[in-house]
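Trainee: how would this look folded up:
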Amino acid sequence: MPEHTPARVRLCSHCDGFASAKVTLGGRDCHGHLRTITAHCPACHGTGTGSTRPATALVSTGR
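Mentor: The predicted structure follows:
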């Protein structure tokens, strides 16, 4: 039987699909947990996928 190949997802060229990361701020809170923040990729806004719009659609035009 033939194997079906899943459709390829278009990944963000800036983060290669790893759109969010937890970054420790150093130190711990009063409960002993590490203080972290979530950093999102600025190009894909944390989605991990590339834009489906053509590059010309991203340029704003003025009068």
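
Trainee: okay, CA-based contacts and neighbour counts for the rest of this
Mentor: OK.

Trainee: In the chain, where's the longest strand?
Mentor: strand 20-28 (DSSP state E).

Trainee: Following element in sequence after that strand, please.
Mentor: Next in sequence after strand 20-28, counting helices and strands by DSSP states H and E, comes strand 34-40.

Trainee: Which of the residues in that next one are classified as buried?
Mentor: H40 (16 or more other C-alpha atoms under 10 Å).

Trainee: try stretch 45-60
Mentor: Neighbour counts over stretch 45-60 (16+ other C-alpha under 10 Å) mark G46, T47, G48, T49, G50 as buried.

Trainee: Let's see this one next, to set against the first:
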Amino acid sequence: MPENPAPRPICAYCDGFPTVAITTGQTTSTGHRQTITADCPACRGTGHTHLARAHARIGA
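Mentor: This next block holds a predicted model:
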């Protein structure tokens, strides 16, 4: 049985809630609130971050 890959860490900026709906304060012709969606800029709407890469110093 293959092993599951390690889970990616949750984004620290959005805590795993990458997309939100924001009301504009206006209503549509049917009476519903008009909303827009916004994605987290840090994780680009995925909810997860990439693992930090290790930097190696080469030379003296």
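
Trainee: follow-up on the earlier one: check which helices and strands the longest strand of structure 1 is in contact with.
Mentor: Judged by 3 or more C-alpha pairs under 8 Å, 6 or more residues apart in numbering; DSSP states H and E, the packing partners of strand 20-28 of structure 1 are strand 34-40.

Trainee: okay but T23 of structure 2 is in contact with A38, surely?
Mentor: No - using C-alpha atoms under 8 Å, T23 of structure 2 is not in contact with A38, being 10.8 Å away.

Trainee: The nearest residue to S13 of structure 1 once chain neighbours are set aside: what's it in contact with?
Mentor: Spatial nearest neighbour of S13 of structure 1, excluding adjacent residues (C-alpha to C-alpha, 6 or more residues apart in numbering): G50 at 6.9 Å. G50 of structure 1 makes contact with R10, L11, C12, S13, C44, according to C-alpha atoms under 8 Å, 6 or more residues apart in numbering.
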